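>>> Predicted model and sequence below, questions to follow.
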Amino acid sequence: MGRVVCVASLLVLSSVWMVQTVPVLLEPFIPTKENFDLDQFMGRWNEVAVVSTCPHYMQRKRRNPIIVALELQHGASDGNFTMTATGFRNGSCHQTSTDYRLTNTTGRFFHHVARFRADVDSFVVHYKHDEYAVIRLLSIEQPSGNKTTTFKLYSRRMSVGAAVLGDFKALVRQHGVSDVAIIMNRNKGVCVPGERAHGRHSSTSTSSPSHSNELRGHLHAETTDRCLYESVTGCACTPCLASVFFFPGGGK
């Protein structure tokens, strides 16, 4: 009898130890693409569509829905890679980059944005290495705990086929997001860092009231665009996270 009690006690203690040492998943399990190959995932992508649960980001994104070119390259170590983004902001072409850390789950990546104290997990949920990739992002901002879910559609070209877009819409609907809200980014042409779009330069020297109003409008638009540009997981201009890589690295 004493042996039985002893064994039972050991089992209870073992169970308690397991409960204390096994990490608790704070978010529901998100399956990633089977047979994901990181080497094949590297290279050039274009962000052609996006939808987010952050209404403030969506409002700003609709004002300037541009395709952002993404270049993924292996990092200095086997545990990370770099995403370089190139796109237009305020009429000029800009480029920035973000370092991503690999996790123990294939097809799942992580990065932290110290400026906004935000953690971002990225999941490759659907993928065909020579055609398209669907990324789901979960962002948590501290100390507010604000959470944002974002779905992004990448393409090796400047567009995707109807079947791929249909699958993307279906996935979004499955997670309670209306596919009507999906923003299709537009191709603004070749973006060379440092150059202005279409070669247009503004040159005004008047200080008339109408010019002042125009200048204020320009500064407002510039602030809006900068908010997007600096937003990896959020922007100081918004009360919620904008976990979309409008320009990865801008929030650092």
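Sure thing, it's come through. Numbering: from 1, shown residues only.

>>> from here on, contacts and neighbour counts on C-alpha atoms
OK.

>>> all strands of the stretch 51-200 of the chain, in order?
Assigned by DSSP state E, counting those that start in this stretch, the strands in the stretch 51-200 of the chain fall at 68-74, 80-89, 92-102, 108-113, 118-128, 132-141, 147-155, 183-184.

>>> angle of the fourth one against strand 132-141?
The reference is to strand 108-113. Orientation note: strand 108-113 sits at an angle of 40 degrees relative to strand 132-141 (axes from the mean of the first three to the mean of the last three CA atoms, to 10 degrees).

>>> And the fifth one, by the same measure?
Interaxial angle, strand 118-128 versus strand 132-141 (the same axes, to 10 degrees): 170 degrees.

>>> next one: the first one
Put simply, strand 68-74 runs at 90 degrees to strand 132-141, going by the same axes, to 10 degrees.

>>> If you count contacts, what does strand 68-74 end up packed against?
Applying 3 or more CA pairs under 8 Å, 6 or more residues apart in numbering; DSSP states H and E, we find strand 68-74 packed against strand 43-52, strand 80-89.

>>> what's the closest of those strands to residue 179?
When these are compared by CA to CA, strand 43-52 sits nearest residue 179, at 8.2 Å.

>>> Which residues outside the closest one are in contact with it?
The contact list for strand 43-52 (CA atoms under 8 Å, 6 or more residues apart in numbering) reads 58, 67-73, 148-160, 181-186, 242-244.

>>> Output the strands of the stretch 51-200 of the chain in CSV, with distance to residue 52 and mean neighbour count appended to each entry.
Listed next are the strands of the stretch 51-200 of the chain as CSV, based on distance: least, CA to CA, whole Å; neighbours: other CA atoms under 10 Å:
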stretch, distance to residue 52, mean neighbour count
strand 68-74, 16, 21
strand 80-89, 19, 22
strand 92-102, 20, 19
strand 108-113, 18, 20
strand 118-128, 14, 20
strand 132-141, 9, 23
strand 147-155, 4, 23
strand 183-184, 9, 18
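
>>> how close does residue 163 sit to residue 58?
The gap separating residue 163 from residue 58 is 24 Å, by CA to CA, to the nearest Å.

>>> Neighbour count for the two, which is higher?
residue 58 (19 against 9; other CA atoms under 10 Å).

>>> Residue 151 versus the more buried one, what's the distance?
Distance, residue 58 to residue 151, by CA to CA: 12 Å.

>>> Could you do residue 114 as well?
22 Å.

>>> again with residue 103
20 Å.

>>> And for residue 96?
Note on residue 96: its distance to residue 151, by CA to CA, is 21 Å.

>>> Use this one as the comparison:
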Amino acid sequence: MQRTFAWLLDRVRHLGAPVTLRASYLEIYNEQVRDLLSLGAPRPLPVRWNKTQGFYVEQLRVVEFGSLGALMELMQMGLSRRRSSAHSLNQASSRSHALLTLYISRQTMPPVDPGEPPVGGKLCFVDLAGSEKVAATGSRGELMLEANSINRSLLALGHCISLLLDPQRKQSHIPFRDSKLTKLLADSLGGHGVTLMVACVSPSVQCLPETLSTLRYASRAQRVTTRPQAPKIYGKWFHVAMGSTCPWLKKFMDRMSMSTLVLGEGAKDKEISMTSTRWRRGTCEEISGAYEKTDTDGKFLYHKPRWNITMESYVVHTNYDEYAILLTKKFSHHHGPTITAKLYGRQPQLRESLLEEFREVALGVGIPEDSIFTMADKGECVPGEQEPEPSPLTRARRAVLPQEEEGSGARLLATDFSKKEDACQLGHAEGPCLGMVTRYFYNGSSMACETFQYGGCLGNGNNFASEKECLQTCRTVAACNLPIVTGPCRGYNQLWAFDAVQGKCVLFTYGGCQGNGNKFYSEKECREYCGVPGNGDEELLPIAS
């Protein structure tokens, strides 16, 4: 959760409009809603419903925050008030369900109407109390009443999930009113949000029945499909600036002008229709197609049958009503892998700060400085219209970056990000995209390569596809003084390590996880790295007296 909070605050800092962050924290205890952030002692609050808000908690305290520390204080305050008790299986068993909700609201920039209300959304974290078998926990009295209340609410939630899986659910009544829990989760399960359930299970054989039951419950929840609202990105966009690692792009910069892009509902549920209008070879040309949605929020695919390629596009920064920055990755048999960055605006002109932000994004993914530019604004056109003879002034283009001497800004192309010499000293960076790709980063404190979840775009150079690549790039000579660690996993990998006591490289069996940098993939690599002479050189070593 803390990583999510930090990511959210970081994204807020990059938005070009004022953002307000607020939080509420409540628990559902014995079918009563209690405010965990109330100024006084928590007391039961009613759950109401109206057409605008749906189900909501009346008089619930919502607190504004602006930093990670402030949010963590609110969270700790709520946790200290939450009901918990001990029984025979758990010394600190949660006796309630808890909902921590973050509210994000943003004023449009610039506002269309001074009285226009802010737009926003919410992020809700739900901690469900586990189902209990009273006979197993030995609960009596109040503990038994709490267990029965927990089980009833989980049963009501499971019933709603089962009905949502019914293909005819649009015609079915979903009984969200059966419990306070299902009322407050109605918009998460049956609305337009994105919902993820995380199941907590035990490796103990004694808990096998509960583990299987929990996994079945989560499996059913996983099959519930919601329809996230996407129209915020729909509508007309102007292609304001671009940059690419493609080497031939610079040859055609003077021929490229601003185009318009219109996005809308696709013919299929998982598609977004696309219509682009642009000047090409003196004629206004219209191109239509469709972006394919993926399971990763902000990631789309675009197929070009003519070239037999599929391009991956990521929306890495946007506030929807002013600008959007896209990164597109593609592989061409002629030019290899390339990355293209594009800046779109709702208007043809954008703030200088947005151009600078786009410049930093483009440079960060390895696009040369002399391949980042703004598009010439020739005005909108009608498909089939002929362009009047352009003058040199019309073709002029204002560069995003000041042009230096020929070749001074060029550097090696990068398919994901620039790898700098000091990248191994950086911390790992998940990046703004929302993928879950397992990658490796070098941890200078432990002198080991560890895994992290990479979002799929941006990030930094401390990001490797394999542990081997990570170690061979970042490991230092100090690794030779580390102990030989097999790790807790049970793999069987024969590797080499330097034994500092014996002063030589030895074979050992590596389990496959949680080792350190004293791990080499050949005896030669170990010897060269740790300064061990070859077999024919031992006689040159001085003999210790």
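On my side now, so go ahead. The structure presented is a predicted model; accordingly, all values stated were derived computationally and were not measured.

>>> With residue 63 of the first structure as the reference, name the closest of the helices and strands packed on strand 68-74 of the first structure.
Ranking these by proximity to residue 63 of the first structure (CA to CA) places strand 80-89 first, at 11.8 Å.

>>> which residues of the stretch 51-200 of the second structure fall in helices?
Ranges of helices within the stretch 51-200 of the second structure are 68-81, 134-137, 142-164, 180-184, 186-190, based on DSSP state H, counting those that start in this stretch.

>>> In the first structure, what range does the third one match?
Using TM-score structural alignment, helix 142-164 of the second structure corresponds to no residues of the first structure.

>>> So for that helix, what gets flagged as buried?
Within helix 142-164 of the second structure, the residues that count as buried by 16 or more other CA atoms under 10 Å are 143-144, 146-154, 156-164.

>>> Run a quick neighbour tally on the alignment partner in the second structure of residue 165 of the first structure.
Counting by TM-score structural alignment, residue 165 of the first structure lines up with residue 355 in the second structure. The tally of other residues near residue 355 of the second structure (other CA under 10 Å) stands at 19.

>>> I'd like the distance between residue 355 of the second structure and residue 232 of the second structure.
From residue 355 of the second structure to residue 232 of the second structure the distance is 22 Å (CA to CA).

>>> And residue 144 of the second structure, by the same measure?
Distance, residue 144 of the second structure to residue 232 of the second structure, by CA to CA: 48 Å.

>>> Also residue 134 of the second structure?
For residue 134 of the second structure, the distance to residue 232 of the second structure (CA to CA) stands at 48 Å.

>>> Between the two, which has more neighbouring residues?
Per other CA under 10 Å, whichever of residue 134 of the second structure and residue 232 has more neighbours is residue 134, with 15 against 10.

>>> right, and the more buried one touches residue 144 too?
Yes - if you go by CA atoms under 8 Å, residue 134 of the second structure and residue 144 touch, sitting 6.6 Å apart.

>>> shared neighbours, these two?
By CA under 8 Å, 6+ apart, no residue touches both residue 134 of the second structure and residue 144.

>>> will you turn the helices of the stretch 51-200 of the second structure into TSV that also has distance to residue 499 of the second structure?
Output for these, formatted as TSV (distance: least, CA to CA, whole Å):
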stretch	distance to residue 499 of the second structure
helix 68-81	44
helix 134-137	51
helix 142-164	56
helix 180-184	58
helix 186-190	56
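
>>> Compare those and give me the one nearest residue 99 of the second structure.
Evaluated with CA to CA, these place helix 180-184 nearest to residue 99 of the second structure, the distance being 8.9 Å.

>>> ok, now which ones touch residue 122 of the second structure?
101, 102, 103, 104.

>>> switch the cut-off to 10 Å
Shown in contact with residue 122 of the second structure (CA atoms under 10 Å, 6 or more residues apart in numbering): 21, 22, 23, 101, 102, 103, 104, 105, 193.

>>> same deal with residue 180 of the first structure?
Counting by CA under 10 Å, 6+ apart, residue 180 of the first structure makes contact with 51, 169, 172, 173.

>>> Leaving out the residues flanking it, which one is nearest to the first one?
Once flanking residues are discounted, residue 51 of the first structure sits nearest to residue 182: 4.8 Å by CA to CA, 6 or more residues apart in numbering.

>>> And for the one you found, the neighbour number?
Residue 182 of the first structure has 19 neighbouring residues, counting by other CA under 10 Å.

>>> Distance-wise, check the counterpart of it in the second structure relative to residue 510 of the second structure.
Under the alignment (TM-score structural alignment), residue 182 of the first structure maps onto residue 372 of the second structure. Going from residue 372 of the second structure to residue 510 of the second structure by CA to CA gives 47 Å.

>>> how much space is there between residue 164 of the second structure and residue 332 of the second structure?
Noted for residue 164 of the second structure: a distance of 43 Å to residue 332 of the second structure, by CA to CA.

>>> What separation do you get for residue 189 of the first structure and residue 51 of the first structure?
Separation of residue 189 of the first structure from residue 51 of the first structure (CA to CA): 22 Å.

>>> So if I had to pick from those two, which one is more boxed in?
Applying other CA under 10 Å to residue 189 of the first structure and residue 51 shows that residue 51 carries more neighbours, namely 27 against 12.

>>> Now which residue in the second structure aligns to that one?
Counting by TM-score structural alignment, the partner of residue 51 of the first structure is residue 243.

>>> same question, residue 42 of the first structure
Structural correspondence for residue 42 of the first structure with respect to the second structure (TM-score structural alignment): residue 234.

>>> Now the aligned residue in the second structure for residue 132 of the first structure: closest residue in space, sequence neighbours ignored.
Residue pairing (TM-score structural alignment): residue 132 of the first structure is matched to residue 323 of the second structure. Among residues not flanking residue 323 of the second structure along the chain, residue 345 sits closest, at 4.3 Å (CA to CA, 6+ apart).

>>> go on, residue 106 of the second structure?
Closest residue to residue 106 of the second structure apart from its sequence neighbours, by CA to CA, 6+ apart: residue 19 at 4.5 Å.

>>> was I right about the one you found contacting residue 121?
No - applying CA atoms under 10 Å, one finds residue 19 of the second structure not in contact with residue 121, separated by 11.3 Å.

>>> Name the residue in the two with the higher neighbour count.
Per other CA under 10 Å, whichever of residue 19 of the second structure and residue 121 has more neighbours is residue 19, with 17 against 10.

>>> can you tell me how far that one sits from residue 389 of the second structure?
46 Å.

>>> same question, residue 144 of the second structure
In terms of CA to CA, residue 144 of the second structure sits 85 Å off from residue 389 of the second structure.

>>> same question, residue 299 of the second structure
Computed as CA to CA, the residue 299 of the second structure to residue 389 of the second structure distance reads 39 Å.

>>> Sweet, I'm off.
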